[in-house]
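Novice: only the shape, not the letters, is given here:
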């Protein structure tokens, strides 16, 4: 989601001049100490305190986080009489953020944008049956679209790009199963293998539904625990369910979208054993159906760029919470 006066005459003149010279030099040394040599406090605090534009009357709190860094500093009243020096007027060092640990550093996320715009041109290939353990299913489908022709594949890739940008900024490694660079597919079994091969900490397939026009809302799909043929989700069923519920709450909060009113008993959750992308996964993985493209209300949201950004934020926040062990 971000501190000259001069006096006339008499025998005291020499002493006064000497003090006027020594005080600025001492103060300059103090400023250099805070800007360069002092090891306490954050780098940001040090840079603020070294700035020549800091207010002479600023309190320790207004100058930064304060604390012990302020103890032993030159009195603020003396700073008003200090002549500027090269050290005092130098620009503060740029903040060093290279050592800041990002929340998802070391985590791997695989995003699976549902379908492919070119699938319709390759019906023979995508109709080929593949083994998903519990059955044999088509390699892929064309997906759905809104009544105005906005394709599900366009939506899913757009949102995947937005989610990727957010997760990359948080330090995650992000891999897409495809990035608009394939003639068709990939097939559902290959989509699962991509997540497995990346040893993903979490994988997500992004979709939008094609339910009857009267149905609306979003839902998340988790794998059931199956061990049939090449499908074995026993180890990932529980963490996938946790990912699903975490994602559900964050997506709802970010978009304001209600849980689907046409399945899952209004819980926004279903558990299935007939999706190859889930059955063949060996890493925690879920699907999200972000809305019903055939419903007028949902279609207005899905085709709106600002709403899609909210959707991406909700997805990224849900993935982040899951990976950080939060809800």
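Specialist: Alright, I've got the coordinates. For clarity, every value in this text was computed on a predicted model and none was experimentally measured.
Novice: when you work out contacts or count neighbours from here on, use the C-alpha atoms and nothing else.
Specialist: Noted.
Novice: the strands in the stretch 1-150 of the chain, which residues?
Specialist: 108-113, 129-131, 136-138 (DSSP state E, counting those that start in this stretch).
Novice: how far off centre is the first one?
Specialist: Put plainly, it is strand 108-113. 13 Å (C-alpha atoms, centre = their mean, to the nearest Å).
Novice: try the last one
Specialist: Between the centre of strand 136-138 and the centre of its host chain there is 35 Å, according to C-alpha atoms, centre = their mean.
Novice: next, the angle strand 108-113 makes with the helix or strand following that strand.
Specialist: Counting by DSSP states H and E, the next helix or strand C-terminal to strand 136-138 is helix 152-169. Helix 152-169 runs at 160 degrees relative to strand 108-113, counting by axes from the mean of the first three to the mean of the last three C-alpha atoms, to 10 degrees.
Novice: what packs against the helix or strand just after helix 152-169?
Specialist: Heading C-terminal from helix 152-169, the first helix or strand you meet, by DSSP H and E, is strand 173-176. Identification of packing neighbours for strand 173-176 by 3 or more C-alpha pairs under 8 Å, 6 or more residues apart in numbering; DSSP states H and E yields strand 108-113, helix 152-169.
Novice: point out the most buried one among those.
Specialist: When the helices and strands packed on strand 173-176 are scored by mean count of other C-alpha atoms under 10 Å, the highest mean neighbour count falls to strand 108-113 (a mean of 26).
Novice: any chance you could list what contacts it?
Specialist: Strand 108-113 has contacts (C-alpha atoms under 8 Å, 6 or more residues apart in numbering) with 153, 156-157, 160, 164, 172-178, 191, 194-195, 198-207.
Novice: got a markdown table for the strands of the stretch 1-150 of the chain, with distance to residue 236 too?
Specialist: Below are the strands of the stretch 1-150 of the chain laid out as a markdown table (distance: least, C-alpha to C-alpha, whole Å):
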| stretch | distance to residue 236 |
| --- | --- |
| strand 108-113 | 15 |
| strand 129-131 | 19 |
| strand 136-138 | 21 |
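Novice: comparison target, given below:
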């Protein structure tokens, strides 16, 4: 996902190694901050709204609106997952009656509709583009393909827990977008108990790791996040901790000061949400180590598992 866009605007499966990971993370992440994230995710109580605001990162890549994406890299087994129909929610599952909206960042068809996705929309604090094409690995595996595959995996896991899951777009419908304001509106209209937007970053090589983006307090125009800042923070902390545990992907080494958490007030998908919502940047597609994970179907299943466990933890306690 690009920080200049609206809402950012053959790899091998690898299992996490928990023992050595602890040592490696100690060199990357301040121990107290990492321990706090993991503690919160596995059962600690979320803080009551004292979010620390981080400045948006500088633009890390040029816009790709004017050109079609490169030939796609091997997607692992995303084609098989994408073709699988969604299962009905388990009526006896612990999340029975809960609604989760999953927002796959960008859309594979966006590059065919530059005029539509460049259209300005109001996000409360200012106007910005409807959407962007997103980023891709150096081998051409696009962020839009990654997020849609991850969304399918996540939907399956959550439905097994009894949740009703709605995607903001799916398998080419609509053929572009939706715009960032509409993505927020879908969650609001569904009265979602939790919403999450899935992304992968397009930062410089050497920048590694994931980060979860939390909504800051905004009250301007149509945007009023004051009622969701607290619960969204709780959701984000739980997603971050479970994602770290399941994937072994470290917290970002270039944003969030090692916590894996970043607060922003310039994203339409968060500003316009009236339900608890976070974004997750699952890794950096422009870094070779992260790209090897993001293009692995087996690893994407681990990523979906971690995100699912974070959402389940939040919904069980909310």
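Specialist: Noted; the coordinates are in hand. Remember, it's a predicted structure, so these values are computed and weren't measured experimentally.
Novice: coming back round to it: of all the strands of the stretch 1-150 of structure 1, which one comes closest to residue 315 of structure 1?
Specialist: Nearest to residue 315 of structure 1 among these is strand 108-113; the distance by C-alpha to C-alpha comes to 10.5 Å.
Novice: thinking again about what came up before, turn the helices and strands packed on strand 173-176 of structure 1 into JSON lines, columns for distance to residue 274 of structure 1.
Specialist: Output for those, formatted as JSON lines (distance: least, C-alpha to C-alpha, whole Å):
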{"stretch": "strand 108-113", "distance to residue 274 of structure 1": "17"}
{"stretch": "helix 152-169", "distance to residue 274 of structure 1": "20"}
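Novice: to residue 259 of structure 1, which of these lies closest?
Specialist: helix 152-169 (19.0 Å).
Novice: if we can go back for a sec, closest to residue 307 of structure 1 out of the strands of the stretch 1-150 of structure 1?
Specialist: strand 108-113 (17.4 Å).
Novice: against structure 2, where does the closest one fall?
Specialist: Alignment note (TM-score structural alignment): strand 108-113 of structure 1 is matched to residues 99-104 of structure 2.
Novice: which one, of the helices and strands packed on strand 173-176 of structure 1, ends up nearest to residue 24 of structure 1?
Specialist: helix 152-169 (44.6 Å).
Novice: neighbouring contacts of the closest one?
Specialist: Outside helix 152-169 of structure 1, the residues that reach it (C-alpha under 8 Å, 6+ apart) are 104, 111-117, 142-146, 173-174, 176, 179-180, 206-208, 293, 302-303, 308-309, 311-313, 315-316, 320.
Novice: matching residues in structure 2 for it?
Specialist: Under TM-score structural alignment, the match for helix 152-169 of structure 1 is residues 143-160.
Novice: tell me which element residue 182 of structure 2 is part of?
Specialist: Applying DSSP H and E, one finds residue 182 of structure 2 within helix 180-189.
Novice: residue in structure 1 matching residue 283 of structure 2?
Specialist: Using TM-score structural alignment, residue 283 of structure 2 pairs with residue 291 in structure 1.
Novice: count the residues that sit near that match.
Specialist: Residue 291 of structure 1 has 26 neighbouring residues, counting by other C-alpha atoms under 10 Å.
Novice: average distance between the match of helix 152-169 of structure 1 and structure 1?
Specialist: For stretch 143-160 of structure 2, the mean deviation from structure 1 after alignment is 0.4 Å (mean C-alpha distance after the TM-score superposition for structure 1).
Novice: rewinding a little: how big is the offset of the match of strand 108-113 of structure 1 relative to structure 1?
Specialist: Mean for stretch 99-104 of structure 2 is 0.2 Å (mean C-alpha distance after the TM-score superposition for structure 1).
Novice: follow-up on the earlier one: what kind of secondary structure is the match of residue 283 of structure 2 in?
Specialist: strand (DSSP: H, G, I helix; E, B strand; the rest coil).
Novice: not counting residues beside it along the chain, what's closest to it?
Specialist: residue 218 (4.5 Å; C-alpha to C-alpha, 6 or more residues apart in numbering).
Novice: quick one: what's aligned to that neighbour in structure 2?
Specialist: In structure 2, residue 218 of structure 1 lands on residue 210 (TM-score structural alignment).
Novice: what's the neighbour count on its match?
Specialist: 30.
Novice: does residue 204 of structure 1 belong to a helix, a strand or coil?
Specialist: strand.
Novice: just confirm it contacts residue 289, I think it does.
Specialist: No: using C-alpha atoms under 8 Å, residue 204 of structure 1 is not in contact with residue 289; the gap is 10.8 Å.
Novice: the more surrounded of those two?
Specialist: Taking neighbours as other C-alpha under 10 Å, residue 204 of structure 1 and residue 289 compare with residue 204 leading, 27 against 21.
Novice: from residue 79 of structure 2, how far out is the aligned residue in structure 2 for the more buried one?
Specialist: Residue correspondence to structure 2 (TM-score structural alignment): residue 204 of structure 1 is matched to residue 196. Distance from residue 196 of structure 2 to residue 79 of structure 2, counting by C-alpha to C-alpha, to the nearest Å: 22 Å.
Novice: residue 228 of structure 2 too?
Specialist: Taking C-alpha to C-alpha, one finds residue 228 of structure 2 at 35 Å from residue 79 of structure 2.
Novice: before I go, just wanted to say thanks for your time.
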